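[1] got a structure for you, letters missing:
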């Protein structure tokens, strides 16, 4: 018998469908897919940190080619989209928990 007091949340997942549409998960946040999503979010945030360091190093050198700048812009854009998705997902989960869960 399911736990009647368990809360079900809808979570924005850190990946999209093959068509580029957002993917969502309904659950209590403790299942296998939630753990995979948590791990992917952490990897995306870690990648963003690495890319920021790389961008700072490259730009500080002031000796880049247009191709290098273009590649950096592409990678930064993709990473920013990932980080924004993580922020939206986590913000949505905080909102679902209610105002007492958000420190102001």
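    Nice, I can see it. Every value quoted in this text rests on a predicted model; they were computed, and no experiment measured them. Numbers count the residues shown, from 1 in each chain.
[2] C-alpha only now, for contacts and for neighbours.
    Fine.
[3] Would you mind listing the buried residues in the lengthiest helix in the chain?
    When the chain is scanned for its longest helix (criterion: DSSP state H), the result is helix 66-97. By neighbour count on 16 or more other C-alpha atoms under 10 Å, the buried set for helix 66-97 is 72, 76, 79, 82-83, 85-86, 88-90, 93.
[4] Against that first model, consider the following:
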């Protein structure tokens, strides 16, 4: 089994900006905290998207307002990307992929 299928990429970074991972069955406090944070991040991303849509069809905006929106969109996109990577890594493999993974590790079937 690969490292990414054994651990969960958490939706926050460590003190030095490095990714944080959790090894668990998915039912503990940290897993629930990560689930809640992901839901919050996805909700905020939706709000920023709505704001961007208003900006793009609304009045003339200052360069400062557009810069702030660009920063918020970048942060939201980074959070959504991290969530997608984390959830994708936790998807179950189909039977053929399981067999290929075992073959790659040199295990006899």
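    Cool, got the structure. The model shown is predicted, which means the values in this text are computed figures rather than measured ones.
[5] among the buried residues of helix 66-97 of the first structure, which two are most distant?
    Distances among the buried residues of helix 66-97 of the first structure were taken as C-alpha to C-alpha; the most separated pair is 72 and 93, at 31.4 Å.
[6] Against which helices or strands is the longest helix of the first structure packed?
    Judged by 3 or more C-alpha pairs under 8 Å, 6 or more residues apart in numbering; DSSP states H and E, the packing partners of helix 66-97 of the first structure are strand 9-16, helix 32-61.
[7] which residues in the second structure does the last one match up with?
    Same thing as helix 32-61 of the first structure. Helix 32-61 of the first structure corresponds to residues 29-58 of the second structure when matched by TM-score structural alignment.
[8] Tell me, how many residues neighbour residue 101 of the second structure?
    Residues lying near residue 101 of the second structure (other C-alpha atoms under 10 Å) number 15.
[9] Quickly find the element holding it.
    Per DSSP states H and E: residue 101 of the second structure is located in helix 95-104.
[10] Mind checking the helices and strands packed on helix 66-97 of the first structure for the one nearest to residue 24 of the first structure?
    Residue 24 of the first structure lies closest, by C-alpha to C-alpha, to one member of these: strand 9-16, at 4.6 Å.
[11] Quick check: buried residues in the closest one?
    9, 11-15.
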